[in-house]
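Participant: No sequence on hand, only this structure:
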């Protein structure tokens, strides 16, 4: 675990400034940041001056009763600062939260663009729990990093400079004493807190991330846990992991309480120091009225410096979030700046390998004309689905090119409207049926939807639903059969009017009768469109124009189905095996 801690540690400077999720926005919105910090400092100064004015009023009026008639201005200042503090505090909160919400909106846009444009490669690298952690926790961590670390540190730093300058005008000894206390509050205690808790914080973050990831995976497989009779083991593993997390958290809470007690003692010492300094330097006349005033000014400083140590400690908790976000593939928002016009697909000298070095394709060449129906065959793991991802632009070739006309799909901004996909398990969202169908065409009218449902053979089924198109669908569309979900996926494609359709083993989990019916429906309704039919067996290939067989990163067989059956012994034997002959 200590090695893990060393590996995951990041310097505060790196967390705040050596990343592309914080630094760019500190520069872009620096005026808002400066205004928020300025208002924060003014708020603290108002609080201090309120206590100063109150202390002066109390001292002045307590010395002689008739002095009550001579303190109109100090009383007015009490009212001014008393009203000014909450008002400025409110304006500061509005400013800082408006600032952080602007940044957060851009951060979310940036994250979603990266996830969308690199979804396939990210899905291969991250578990579902890790991906959910990025979406759910990491951006919230960055938001807290701004609000709970950057703001308090900048406000405390600016306030310290203002206090030291003011104190040095009055007395160098006062300024020196304040410098010692502020150094302890601003530097020493936060530094020691960070050093003391960094290992436990890193361990806690690791436990939480692992717990979140494992729990997500276990919940997805909960049915298998139950069916295997190991439900108790599932609960035991989870409770043990949660116990480890709480143990570390308990230690951090204990340290925070002790640190809070130490801070209270330091503030009490500061008040005593101010009393002693005032007693030594303000010994007669009007100056006596300032003893209580100066001493009371120390109390509001707790609001500025109290959260500082915790803010610095929490910085390390955000390190993992910053690191995970930095490791997401960069995605230039202007990279998809071309439009696919031609429907002719060309693959020239294309090679592709994954990050782990696994070679999938080597110098692959393939030409697919508009409207051509192509079957892509091959053993499991040969790269059939990878080829579909390359065609869509979700993955990019290591070398060579894939183009529609002269446009690479990875650089096209209209891929979604030109290329449709129906895979093994099309997802039906927990929303209305209308929302699920208009996923690919938001402005589709009810008339278009009903016409499409009739084309895919679902009109009568939808009409029988209590709310028709407004029927709310269960999570993952569990009230529909596998065949019905595939028909709904086809309806989406027809509504989108995509011209190139990738059928990625869409009928693999269906019975032979339903499979044959669906394939016939697909091919009938997608006439005139380019079809890339990825499959592991040969049902329905007679309806296709061309067959290719992938092996060892290249095309082993390429030709028309009927010609191959008559002329190619390998393909003929493959067909016989598939048919059980």
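Facilitator: Here it is on my side, so go on. Model, not experiment: these values are computed from the prediction.
Participant: alpha carbons only for contacts and neighbour counts from here, please
Facilitator: Will do.
Participant: and residue 221, how many neighbours does it have?
Facilitator: Other residues within reach of residue 221, judged by other C-alpha atoms under 10 Å, total 11.
Participant: hold the first one in mind and look at this next one:
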């Protein structure tokens, strides 16, 4: 959290210092009012028990007791209102920044993070930043003020007593939090890893429910989920036990300070007519500090949680704008691949000397068996991977120089469209928040969903359910295609978008895709021949090399591909 390159905490703290000041001030005044209430109450009880000869002797303590009694809940309410308003504002800005970061670096994020990890970033890590402010920064700041105030207050009565409180508070407010953080660090790291795995597994359960069922491995999935839940519950239980022990030791230490304060005040004030009234006042004033010091220690022990969240958010990188003017001005980019090679390790190359020329507006299909490198080639084109040899240029600009511009160049339609549990309109507006209902209706009609929408009672406000489960596979792909039309990028990647559809639906969806994207470049990875008659050029990859390159008509003359065409016609 001391990292000077941090982009997720320090900038917001600097820009919103006023809110922090008022939150910490109200927190301190709340604690001060509690202590002052107990102090004046102790004095008032002792003084009243002595049957004062004049009511004026206890009139001021009565007024102060009422004042501090009103002040405590007032400052508490002001503190809650100020802190939560500040945190909600900061979290809102943080979420907005996170969505923009993920959007600007979408292909990089997709290549380095699973869907579950992205969901964890969008929800869990942002929640941890919220707790960082409420449960660590604010309590520590107000705790420091309390430390200074108590030390100065006790110094007014006795330097020896001041030194005792200085050491006691140092143990509770500095040593305890440090050892609490140190001893709980490994447990917190383990808990966060298990929580992230749980989110990842839950994402698989939602997005891959059909695959789990089809493969007959439901029991395996439920066993994994049950085992993970038990591990997480065990770690959390250990954390709670640690917290109970820590809080008990803090209470014991505070009780020791009560005893020492009682003995000191008895020795200091016993026999004094007025001073004796301060014995109970000093002792009772200690108890309100318990909650503040316990919160401080609890926040410190959870600091590892926040540190990991901040590191994960910073790993996304800053929001970068396109800086290549040549590409910005070219609305019709072409792609040139020259002698491109790639290997995941030094032992075996996945792709060897790939050459392709994809003019803007052309439709290209890439065929091959599973595992020959088709998806790897797509990742090289979109910038998720970097080639070992060769060049890949878009409109004459080397791909490595525009790695943060993929979002403006490429759209991807794959076999698992990302559809969320919200309305049709909101799913579409993820790529264009400013699109009005007329524009949404227009793109839905273009992809052949006009009649479907007309038959839905709620129209664009119809909930889609998680992963779009309300609709069939073909309808889900058409909805995803409508989103691509809204996004309006010049190049569209088709990564086997119809692999899970039946042949009739597959053909209909592919016809729709070629019809609505006729003015864009298409790069289509597939192992089916359905719809290949619509492409301009076909590449067949085998053993990492281009075995065939030509038109669909020419492919029917190739000895190997000719057999595939004949099988497809049966």
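Facilitator: Received it, and whenever you're ready, just let me know what you need. All values reported here derive from a predicted model rather than from experimental measurement.
Participant: So residue 100 of the first structure versus residue 147 of the first structure, what's the distance?
Facilitator: 8 Å (C-alpha to C-alpha, to the nearest Å).
Participant: Which of these two has more residues huddled nearby?
Facilitator: residue 100 (21 against 17).
Participant: The more buried one corresponds to which position in the second structure?
Facilitator: Correspondence of residue 100 of the first structure to the second structure, assessed by TM-score structural alignment: residue 87.
Participant: again with residue 242 of the first structure
Facilitator: Using TM-score structural alignment, residue 242 of the first structure sits opposite residue 229 in the second structure.
Participant: What is the neighbour count of that match?
Facilitator: Neighbour tally, residue 229 of the second structure, other C-alpha under 10 Å: 16.
Participant: residues contacting it?
Facilitator: residue 198 (C-alpha atoms under 8 Å, 6 or more residues apart in numbering).
Participant: Which element, helix or strand, includes it?
Facilitator: helix 218-269 (DSSP states H and E).
Participant: After that helix, which helix or strand is next?
Facilitator: Counting by DSSP H and E, what follows helix 218-269 of the second structure is helix 278-286.
Participant: helix or strand for the residue nearest to the match of residue 100 of the first structure when sequence neighbours are not counted, which one?
Facilitator: Counting by C-alpha to C-alpha, 6 or more residues apart in numbering, the nearest residue to residue 87 of the second structure once its immediate chain neighbours are dropped is residue 130, at 6.4 Å. Applying DSSP H and E as the criterion places residue 130 of the second structure in helix 126-132.
Participant: Tell me, how many residues neighbour the alignment partner in the first structure of residue 8 of the second structure?
Facilitator: Residue correspondence to the first structure (TM-score structural alignment): residue 8 of the second structure is matched to residue 21. When neighbours are counted by other C-alpha under 10 Å, residue 21 of the first structure registers 22.
Participant: Residue 21 of the first structure falls within a strand, correct?
Facilitator: No. Under DSSP: H, G, I helix; E, B strand; the rest coil, residue 21 of the first structure sits outside any strand and is assigned coil.
Participant: Name the helix or strand for residue 377 of the first structure, please.
Facilitator: With DSSP H and E as the criterion, residue 377 of the first structure is inside strand 373-378.
Participant: That strand vs the second structure, mean deviation?
Facilitator: For strand 373-378 of the first structure, the mean deviation from the second structure after alignment is 3.0 Å (mean C-alpha distance after the TM-score superposition for the first structure).
Participant: And that strand, what does it pack against?
Facilitator: helix 384-392, strand 530-534, strand 546-551 (3 or more C-alpha pairs under 8 Å, 6 or more residues apart in numbering; DSSP states H and E).
Participant: What residues of the shortest one count as buried?
Facilitator: By neighbour count, and taking 16 or more other C-alpha atoms under 10 Å as the criterion, the buried residues in strand 530-534 of the first structure are 530-534.
Participant: what span of the second structure lines up against that strand?
Facilitator: Under TM-score structural alignment, the match for strand 530-534 of the first structure is residues 521-525.
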